[in-house]
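# Sequence plus the predicted model coming up.
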Amino acid sequence: MSLLIKGAILATNPEVGPTDLLIDEGVISGIGQIRTADQIVEAYGNIIFPGFIDAHTHLDMDTGKAHTSDDFYTGTKAALVGGTTTIIDFATQEKGESLMDAIKVWHQKANGKSCTDYGFHLAITDWNEQTGKEMLFIKDIGVTSFKVYMAYDALRVSDDILFEILQAVDHIGGIVGCHCENGDLVKVLTQAQKDSGHFGPRAHAASRPDIVESEAIGRFLDIAYLAGTPVHIVHLSTQKGLEAIERAKERGQIVYVETCPQYLILDEHAYQLKEFESAKYVLSPPLRTKQDQQALWQGIHTGLIQTISTDHCAFNFATQKRQGLADFSEIPNGIPGIEHRPQLIYTYGVDKGHISLKQMAELLSTKTAKLFGLYPAKGTIEVGSDADLVIWNPNYETKLSSTTQVQSVDYTPYEGLCVKGRAEYVFLRGEQVVKEGKVINERKGQYLFRGPSGNIE
């Protein structure tokens, strides 16, 4: 059955004016002035975005201190409400576990539960001769992006191993993303806060100053320079980190950069709240200064930052975050965001004049699809592409609240913020899954076999 969406503005090409889209068998089959179809959706006055892609989520994940409150059902349902039709989650290898087994575990978590299409990055924590041999098989099952950590003892790899991983991933046409924080400095500075009698959540930010990020970014980029490989910086939060990236690009390196809404909208004042409230904002990297915010928006404007994902890692405040009531280092690290990203970026990006509609489509969809081997099936509005489409109502206004959200967590770090616009209707491979801001079809997500990663052009 054919479906015709009539009269919306294409975010990817807004200058052409109101346009019609024809959908057949789950893909876009026509763009232009189209008269009729089996089913017609009137979209005049609205904007059509390609389905948004969130390439940084942590669903159904055990950190050793707590288990994330959103699994693949609740998390992707929340994503869908916001207009996100694809996620890429981090399948994390446990010490002693094979890479293939890690992927199998994450398939079990997602299969039959996900409301969005989904893929996996593979976080490598235990590199040895055997895991090195597995890399070709990992490519064959559609995983072409990887992650390494420079912090957290249970996750991080040494610089020499990092060098080996970069070369191995490049050999299979993949890319490595990195959590860039100097883990040794974090440990020393965390203990220094405690020795000074600082055990509350505001000490979290003090234990992770901006130089902890920028040093790690610089070192990671130096290692990548020696390895001769393109790389991906995840959740960039600081001006100093951006400056390290600029220096690397000036010497000819290929560096792709992601930031997140929290670093563009929230700031360090969140750590000055009364009592234990600031624990809601304990995440790594922590929130930064308004100057850092401005630098990141400028980085988006100049193209140094290409994508915006969420790092959605949700823990309930009333129970899980309170594990660190007596010691900030025991507070589970992470905040929710998978549901509200599009509204936040539309409000604080498009509506405030930082970015255009087309740039929003690129930052939240197109460039992510290109970087991670999903384009042109995902991330664009073209004939032959999957009909993952968001009909966006630009006139809708609301206040964000934990009482009305879908994500399975008892707070939102954006509580009370006024936002504009919403995903009025959402289509996943041509099937309507959201109507008037409500999910009407669940668990329709499919695993995505991805091609080579690491080229955004």
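Nice, thanks for sending it over. Residues are numbered from 1 along each chain as shown.

# contacts, neighbours, all on C-alpha from now
OK.

# residue ranges for the strands of the stretch 1-150 of the chain, please.
Remark: strands assigned in the stretch 1-150 of the chain by DSSP state E, counting those that start in this stretch are 3-10, 19-24, 27-32, 39-42, 47-50, 52-57, 84-92, 117-123, 145-149.

# Turn these into CSV, columns for mean neighbour count and distance to Thr404.
As requested, the strands of the stretch 1-150 of the chain are exported to CSV (neighbours: other Cα atoms under 10 Å; distance: least, Cα to Cα, whole Å):
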stretch, mean neighbour count, distance to Thr404
strand 3-10, 23, 28
strand 19-24, 23, 32
strand 27-32, 18, 32
strand 39-42, 13, 27
strand 47-50, 28, 24
strand 52-57, 28, 21
strand 84-92, 27, 18
strand 117-123, 25, 24
strand 145-149, 24, 33
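
# can I get those in TSV with distance to Tyr425?
Formatted as TSV, the strands of the stretch 1-150 of the chain follow (distance: least, Cα to Cα, whole Å):
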stretch	distance to Tyr425
strand 3-10	11
strand 19-24	14
strand 27-32	16
strand 39-42	10
strand 47-50	10
strand 52-57	13
strand 84-92	11
strand 117-123	17
strand 145-149	31
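
# Between those, which one is closest to Gly252.
For the strands of the stretch 1-150 of the chain, proximity to Gly252 was assessed by Cα to Cα; strand 145-149 is nearest, at 21.8 Å.

# putting a second one here so we can go through both:
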Amino acid sequence: MSLLIKNGTVINAEETRQADVYCENGLIKAIGHDLDVPENTEIIDAAGQYIMPGGIDPHTHMQLPFMGTVATDDFYTGTAAGLAGGTTMIIDFVIPAPGENLLDAYNKWMEWAQKAAGDYSFHVAITWWDETVSADMETLVRDHGVNSFKHFMAYKNAIMADDEILINSFSRSLELGAIPTVHAENGELVFNLQQEMMDRGITGPEGHALSRPPQVEGEAVNRALRIAEVLKVPIYVVHNSCKEALDEITRARSQGQRVFGEVLASHLLVDETVYQNEDWETAAAHVMSPPFRSSEHQDALWKGLQSGNLHTTATDHCCFCAEQKAAGKDDFRLIPNGTAGVENRMEALWTHGVNKGRLTMNEFVKVTSTNAAQIFNIYPRKGSVSKGADADIVIWDPKAKKTISAKTHHQNVDFNVLEGMEVTGIPSHTISAGKVVYANGELKAVKGAGKYVNRPPFADYFEAQRLQTESTKPVAVKRK
């Protein structure tokens, strides 16, 4: 199977150039002009369009069992929706219940993911600790291509990781060449504030945001970064939603700490007034953690992307329909947390980033694919239109327009937090493993076509850190 994309402009993180791209057997085989290709090659004319790496969403939750229900997008519908929006790979999350064997949970998620239409990989959450967890982490890194472990600092009495778990897991990650990631909210404070809201009679979705003010996020980010600083392990902070979180990342990076920050497209574009909507279902549909913030935080997050202190854009795609959200009709604490976004991330970021002068086209590629590929050690296989890379490509029409709506999206959910947004700049074609899976509005996703992507450990960097740590370890003073 061969494919030639002609007459387009190749946009990579580091360069822009006019070139044709030839793909064969799932890989990019040649880039240039007047390429010699077989007679039966499929040809796409990309005149006036951009040829970019397929998007990588490093934060999704397909088919997630959560808060007494299950997310409505499974690994087929969710990845298919991603393909329609130019995202060719996701990194999802294996989340063991406290006490559940990590490998058993990993195998369960792998079975669910066999139906994926696009490529996928997994972070694995550490929700409890003993020596079997430590051993399973090694097996996951060594044998299953996992190089990142997730820690929820929120959700007390469920999956929250306390400081003891963070220290044990961060230390083990350093030994294994894996990177710890954190959902940073102070779970104890949230728990206390949730009860305070209920005691005051605030039971609606507005109570969700009021119980998770920016300070609980800023404190948790600072704590996670300080622990990582002491242990000398790099760290990745997911879905930063506020200035307080960004300020801690900026401070740490300015002091030379290896910190990576993620921001959700929706946190850049949706503000906290949604929780004041008089329609309960609409307000509840926006319940996610961390919650949406005021415009001052959105401005700060955009500047974080522009300055390079935030590195990746994601969605935290986790869909729940109105009837599922209704479980919290009388108690906001019972509203399943999650919103959609995997289909609309790239077009929304192009419209409000590139078209408004906040991001260059090359920076857009960085924050939608290349940085994630580099941070999670799959570059240049992913995140690059280059010879030898996987043929995961989006052909981008910068002049095409559409209006985002739940009535027309491919996501398996009845609400879209970007409902009614008109975007300019959308995919005309998405290519996954060298095959056209979306073309001019027609989705051609194939169930089970997606492949698991192994992510090797960061051997060189982490070994250097380990050796440095060994050389600077304090020694006991010898006294007479």
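Received, thanks. Just so you know, these numbers come straight off a predicted model, no measurement behind them.

# Nearest to Lys280 of structure 1, out of the strands of the stretch 1-150 of structure 1?
Within the strands of the stretch 1-150 of structure 1, the stretch nearest Lys280 of structure 1 is strand 52-57; the backing value is 17.7 Å (Cα to Cα).

# Out of the strands of the stretch 1-150 of structure 1, the one nearest Arg202 of structure 1 is which?
strand 145-149 (23.6 Å).

# what range in structure 2 does that closest one sit on?
Under TM-score structural alignment, strand 145-149 of structure 1 corresponds to residues 148-152 of structure 2.

# Same check on stretch 80-92 of structure 1?
The aligned range for stretch 80-92 of structure 1 is 83-95, by TM-score structural alignment.

# Return the distance of the matching stretch from the chain's centre.
8 Å (Cα atoms, centre = their mean, to the nearest Å).

# same question, stretch 444-455 of structure 1
15 Å.

# next one: stretch 27-35 of structure 2
30 Å.

# next one: stretch 443-462 of structure 2
With Cα atoms, centre = their mean, you get 14 Å for stretch 443-462 of structure 2.

# got it, and stretch 157-170 of structure 1?
Worked out by Cα atoms, centre = their mean, stretch 157-170 of structure 1 lies 23 Å from the chain centre.

# Outside of that stretch itself, list whatever touches it.
Stretch 157-170 of structure 1 has contacts (Cα atoms under 8 Å, 6 or more residues apart in numbering) with 125-127, 132, 135, 144, 146, 148-150, 175-176, 223-224, 227-230.

# go on, stretch 225-232 of structure 1?
Under Cα under 8 Å, 6+ apart, the answer for stretch 225-232 of structure 1 is 163, 166-167, 170, 175-178, 221, 224, 253-258, 454.

# could you redo the last one with a cut-off of 6 Å?
Ile175, Val176, Gly177, Ile254, Val255, Tyr256, Val257 (Cα atoms under 6 Å, 6 or more residues apart in numbering).

# can you put those in JSON lines and add secondary structure, neighbour count and distance to Leu371 of structure 1?
Below are the contacts of stretch 225-232 of structure 1 laid out as JSON lines (DSSP: H, G, I helix; E, B strand; the rest coil; neighbours: other Cα atoms under 10 Å; distance: Cα to Cα, whole Å):
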{"residue": "Ile175", "secondary structure": "strand", "neighbour count": "28", "distance to Leu371 of structure 1": "9"}
{"residue": "Val176", "secondary structure": "strand", "neighbour count": "29", "distance to Leu371 of structure 1": "11"}
{"residue": "Gly177", "secondary structure": "strand", "neighbour count": "25", "distance to Leu371 of structure 1": "11"}
{"residue": "Ile254", "secondary structure": "coil", "neighbour count": "19", "distance to Leu371 of structure 1": "12"}
{"residue": "Val255", "secondary structure": "strand", "neighbour count": "21", "distance to Leu371 of structure 1": "11"}
{"residue": "Tyr256", "secondary structure": "strand", "neighbour count": "23", "distance to Leu371 of structure 1": "8"}
{"residue": "Val257", "secondary structure": "strand", "neighbour count": "21", "distance to Leu371 of structure 1": "10"}
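
# Using JSON lines, please lay out the residues you listed together with distance to Tyr346 of structure 1.
Listed next are the contacts of stretch 225-232 of structure 1 as JSON lines, based on distance: Cα to Cα, whole Å:
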{"residue": "Ile175", "distance to Tyr346 of structure 1": "29"}
{"residue": "Val176", "distance to Tyr346 of structure 1": "29"}
{"residue": "Gly177", "distance to Tyr346 of structure 1": "26"}
{"residue": "Ile254", "distance to Tyr346 of structure 1": "28"}
{"residue": "Val255", "distance to Tyr346 of structure 1": "26"}
{"residue": "Tyr256", "distance to Tyr346 of structure 1": "22"}
{"residue": "Val257", "distance to Tyr346 of structure 1": "20"}
